[in-house]
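K.L.:
coordinates only, sequence not included:
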């Protein structure tokens, strides 16, 4: 039996995807779900070491493994040798469970003198180990391919295997087309950077996958930040300047923008910086103007002159109109209305809504739109090399690719519960869905854990926190007692597919929560928690076929309230990743103000303190 393992091995959002065509089987997981370090950059070694435990595939039946990586420049030298050993030792040294805690501790540590640092290193075995690795690291010592082979060779028998490397944007594009409902489409990618480009365009069909045009990424520094000429990187730069974490909190800028007014000089100066070559369909940025308008001193002045909401609105509107105009030109040139989108920029649901409303109704955004989708795309490129695309992967389109992650048996869950203090639990059997709806109707906030974990950044009802969207107090409770999030971040609704046309004038069946839609005015006051300040809702439409248990909860809630709508946010404490395991579920349940947890039909509650 032949196995294909696709990977993002380097950089943010490392991940692993496994495809076994002979069994029509797919498994996918991001490293961050295992380590609980958001957008983790560490090599996905832990996943690879446990891949047969995760997939439950019989190792003895595997005769050949093809490793596929979205790293075209595999001969490129890495900055440092022994990077994985260093990063692992760093985490052992600080012994902190979550990324935010480690970053804060490490930043404080770096303020110490070198002598003070060495003294602290020598106080523990982990510190001594970290210090020795730091001393032994060499710059530009190994290539990407040498580093990958080194670790794969430790885990797998390479005599039976092969390693293949593919283009970053090709991997994005083909993965999105394969999962789309279209027989032919334009695939468009947009991200910060990848293999020398920040955007590419492909024409896709059953018979061909053809590269048409791309926008090259150029290095360019603003305030010591490599901003480049990429629209995605510019948005990241604004994220940082507004006081958020670059590479992870761009969604906060998008949310904040709805409160502001884009009509200011920042917006018009950004527009002035954009260079759109309409004849060649390429994008670029005038770097001299960008530096002139947005260097450190200039931006500091903007932060005094304008509110943060208006700055956010300016960069958000700039991103929207730039991408809408660009995609409109592409659709007009190639005369194809079906478009499939991938790359981190398309995590912006308002951008996607503008494309849907202003360019074409035939739109598909891959659930794992960021680099966590590269593993699947790189495997598809390998399958395309081996045979006709349709012959080898037609079955993938029928697969429920919303949920490709880990799952746990009731026995495994009970084992964790038995070893947890300060809780009580009972197995509700098939009644758990009805009970969940009743508890939420009574304004409790709870979490659900069942089936396979979601693939991509959204919680889609299998690792979710749920609340009552009809009660305005639900948002305050979620923000203050559970998620500890700022007020301006919207919570998203999961909605029965039966309610789509009733609640929205203009929408499409989006089951992945990758696009926003404007709710009909008559329902905004009735379902206040389901919409943002601009009356948009980032919706997950739920069908019985895609998630029967979750559909049942929505159906029961509709019986109680008249609305098949639930408030849905990811199951995690703020600053942590979405939970992966039963132990993660218990940890975050106990660390937040959640009223209850439903985990594979078992209701879990906290024992009340005698105090």
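P.N.:
Thanks, I have it. No experiment lies behind these values; they were computed from the predicted model shown.

K.L.:
can we go C-alpha only for contacts and neighbour counts from here?
P.N.:
Noted.

K.L.:
Any idea how far apart the tips of stretch 362-371 sit?
P.N.:
In stretch 362-371, first residue to last residue: 23 Å (C-alpha to C-alpha, to the nearest Å).

K.L.:
and residue 464, how many neighbours does it have?
P.N.:
23 (other C-alpha atoms under 10 Å).

K.L.:
tell me which element it is part of?
P.N.:
Assigned by DSSP states H and E, residue 464 belongs to strand 463-467.

K.L.:
List the buried residues in that strand.
P.N.:
Buried residues in strand 463-467, counted by 16 or more other C-alpha atoms under 10 Å: 463-467.

K.L.:
again, but for stretch 312-319
P.N.:
Across stretch 312-319, burial judged by 16+ other C-alpha under 10 Å covers 312-319.

K.L.:
will you turn those into a markdown table that also has secondary structure and distance to residue 389?
P.N.:
Output for those, formatted as a markdown table (DSSP: H, G, I helix; E, B strand; the rest coil; distance: C-alpha to C-alpha, whole Å):
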| residue | secondary structure | distance to residue 389 |
| --- | --- | --- |
| 312 | helix | 42 |
| 313 | helix | 42 |
| 314 | helix | 42 |
| 315 | helix | 39 |
| 316 | helix | 37 |
| 317 | helix | 38 |
| 318 | helix | 37 |
| 319 | helix | 34 |
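
K.L.:
and here's the other structure:
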């Protein structure tokens, strides 16, 4: 019997692809992991090719059905047809329905209520002309878009629509104004951080603010319905030039939208519970990434079980599209093969060896017989460790396959990690990966959470024990790690527990500010060389980098600018004359890192040929030791990487 193969595609923001074969998810990947452009928008060419390759398919011609979610003004049918596909192409079934399929199937619940909360889906007229199912009665205007959706599983085992709310846009520019929970949060994130995608930052900033600074409600309640005021953002003063955590308006606005969001989510959970009578809730859509609100659901609603899709944002639409397409094609409910979120490919020893060989002049790799013990020794020694193994996670949470980890006990680890490794704002919190059987010894949790989608309060007596995973409001986002966890990550935490008495590590995604999580071994090494990570464990290899402090002759090392870093200087006109120039280094993600005039001059002398001693000779008045220190500081700030002296000589001989 021929296999049934379905490709699901999200071709909007957070583009992604997924392949389901005979009802089982075989592979899924976000386009951003491959393009290295965060929140990649558009047709996911690289992700589609990746999924075909991992699934063992030669072309789209072997696929039976393609289901694609895309903006209504885009048309990707030519790309799909030119790739050899001649099967059924399903375009824009309900955006919320695809979120719901992912939540329903991945939850593995028997008869869940399914709640979809995000910014918005697409408009009723688009769905009607596509023949989309489960869109309910027509709203007042055909251009109204999905604002929230509720589903249940019927007695025949299929998804049924319980309720759908539609809304009209007030504006998209300069701020998103639409009557939904997601866009309320997006508008605040646009104001505070300059982009609607930064809702996670807004959630992290909220405990630093005072919601009472905005006394008027953004949401009111009319029976079961939420009534949104979308005018509040128009009344805000112009955004100051201060960083968000130093601006009281930004802090207070973050607190306000979080305070409005939490009771609204609880309200809708109670509404869907009353409508369905289910004890199980499956939640998806971008609002599902608000782990603080998620942590309240089992405490404040009648539901006894909760599942939040690990990729609740729109990348998860690709998975929902593939699952929906299979159900549509065969009439059978897809199967969820494993309770995990590792949907990418596994990279073998040859892939790792090639990546290491490509960076051989910058790193040292050694095979260690007891990898777990070596990694724990590094953690206890206060090192920041990159951990790479197995198939990549799908979605925004690193779950031990593409993670940066460190000891959660020292109080300064969070600040150092933000400043020197992740290069992100100082208020940003970190998560903990905790042995599942010990989680209640440290946190007031309502249930296990293997996907790091909920926040829980710390028990008061443990706050000072694990200070670096404790946010300012004494909470922490947690990942419970059970004994069946894939790979060595569980064993690493077990050994850390044996050595320290603490059954957890601080865990954050393996990336730096503005970049997607690493996908390949090459990505991992590149990121490792672009920040102040101390050591990288790559499929069991222990990899270290050259540093001035670790070299017997640091002045002989040859500094290189980190890949895609550029230098710039700006001079403003003041009263008809030029001001003092400002110097900065622009990273590959667009971040501007200020440097002083001496650092700027030094950076301009870095040509991948001169050693530190050679650069010092070109800087009159600066000693070799001073230049060594200056180069090392630039390395720690993510601008410079160091190579052995032979590199420059080889490059000259190749020219």
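P.N.:
Okay, I see it. Because the structure is predicted, anything quoted here is derived from the model rather than measured.

K.L.:
Work out the TM-score between the chains.
P.N.:
TM-score for the superposed chains, counting by TM-score structural alignment, normalised by the length of the first structure: 0.80, backed by 519 aligned residues with a C-alpha RMSD of 2.3 Å.

K.L.:
still on that earlier bit, ok, and what's touching whichever helix or strand comes after the strand holding residue 464 of the first structure?
P.N.:
Per DSSP H and E, the first helix or strand lying C-terminal to strand 463-467 of the first structure is helix 473-477. Here helix 473-477 of the first structure makes contact (C-alpha atoms under 8 Å, 6 or more residues apart in numbering) with 443, 445, 467-468, 487, 491, 529.

K.L.:
any idea whether the aligned partner of residue 575 of the first structure in the second structure is helix, strand or coil?
P.N.:
Aligned by TM-score structural alignment, residue 575 of the first structure pairs with residue 514 of the second structure. Going by DSSP: H, G, I helix; E, B strand; the rest coil, the secondary structure assigned to residue 514 of the second structure is coil.

K.L.:
how close does residue 514 of the second structure get to residue 294 of the second structure?
P.N.:
Residue 514 of the second structure sits 25 Å away from residue 294 of the second structure, going by C-alpha to C-alpha.

K.L.:
what's the answer for residue 599 of the second structure, then?
P.N.:
Distance, residue 599 of the second structure to residue 294 of the second structure, using C-alpha to C-alpha: 46 Å.

K.L.:
Comparing the two, which residue is more hemmed in?
P.N.:
Taking other C-alpha under 10 Å, residue 599 of the second structure and residue 294 do not tie; residue 294 has more neighbours (23 against 19).

K.L.:
Counterpart of the more buried one over in the first structure?
P.N.:
Match for residue 294 of the second structure (TM-score structural alignment): residue 352.

K.L.:
Just list the residues touching its match, thanks.
P.N.:
Listed by C-alpha under 8 Å, 6+ apart, the contact set of residue 352 of the first structure reads 346, 514-516.

K.L.:
Could you rerun that using 10 Å?
P.N.:
Applying C-alpha atoms under 10 Å, 6 or more residues apart in numbering to residue 352 of the first structure gives the contacts 320, 323-324, 341, 345-346, 358, 363-365, 514-517.

K.L.:
Could you look up the SS state of residue 642 of the second structure?
P.N.:
Classification of residue 642 of the second structure by three-state DSSP places it in strand.

K.L.:
among the buried residues of stretch 312-319 of the first structure, which two are most distant?
P.N.:
Greatest spatial distance among these (C-alpha to C-alpha): 312 and 319, at 10.7 Å.

K.L.:
any residues in contact with both of those two?
P.N.:
235, 267.

K.L.:
Same check for the contacts of residue 352 of the first structure, but in the second structure.
P.N.:
Cross-checking the contacts of residue 352 of the first structure against the second structure gives 320, 323-324, 341, 345-346, 363-365, 514-517 as conserved contacts, using both residues aligned by TM-score structural alignment, their matches' C-alpha atoms under 10 Å.

K.L.:
What is the neighbour count of the aligned partner of residue 484 of the first structure in the second structure?
P.N.:
With TM-score structural alignment as the criterion, the equivalent of residue 484 of the first structure in the second structure is residue 423. Around residue 423 of the second structure there are 20 other residues, counting by other C-alpha under 10 Å.

K.L.:
Was I right to think residue 423 of the second structure contacts residue 514?
P.N.:
Yes. Using C-alpha atoms under 10 Å, residue 423 of the second structure is in contact with residue 514, at 9.2 Å.

K.L.:
Pull the residues that contact stretch 385-393 of the first structure.
P.N.:
21, 24, 178-179, 183, 205-209, 379-384, 396.

K.L.:
what packs against the strand or helix carrying residue 272 of the first structure?
P.N.:
For residue 272 of the first structure, the host element (DSSP H and E) is helix 265-273. Applying 3 or more C-alpha pairs under 10 Å, 6 or more residues apart in numbering; DSSP states H and E, we find helix 265-273 of the first structure packed against strand 282-285, helix 287-294, helix 296-305, helix 308-334.

K.L.:
cutoff 8 Å now
P.N.:
Under the contact criterion of 3 or more C-alpha pairs under 8 Å, 6 or more residues apart in numbering; DSSP states H and E, helix 265-273 of the first structure touches helix 287-294, helix 308-334.

K.L.:
gap between residue 145 of the first structure and residue 152 of the first structure?
P.N.:
From residue 145 of the first structure to residue 152 of the first structure the distance is 11 Å (C-alpha to C-alpha).

K.L.:
Translate residue 559 of the first structure into the numbering of the second structure.
P.N.:
Counting by TM-score structural alignment, residue 559 of the first structure lines up with residue 498 in the second structure.

K.L.:
which SSE is its match in?
P.N.:
According to DSSP H and E, residue 498 of the second structure maps onto helix 489-500.

K.L.:
Any idea how far that helix is from the middle of the chain?
P.N.:
Chain-centre distance of helix 489-500 of the second structure: 25 Å, with C-alpha atoms, centre = their mean, to the nearest Å.

K.L.:
since we're on the match of residue 575 of the first structure, how many residues are nearby?
P.N.:
Applying other C-alpha under 10 Å, we find 18 residues neighbouring residue 514 of the second structure.

K.L.:
What of residue 216 of the second structure?
P.N.:
Neighbour count for residue 216 of the second structure, taken as other C-alpha under 10 Å: 10.

K.L.:
Tell me which residue of the first structure matches up with it.
P.N.:
Under TM-score structural alignment, residue 216 of the second structure pairs with residue 269 in the first structure.

K.L.:
Around the aligned residue in the first structure for residue 200 of the second structure, how many other residues sit close by?
P.N.:
Counting by TM-score structural alignment, residue 200 of the second structure lines up with residue 251 in the first structure. Counted with other C-alpha under 10 Å, residues neighbouring residue 251 of the first structure total 16.
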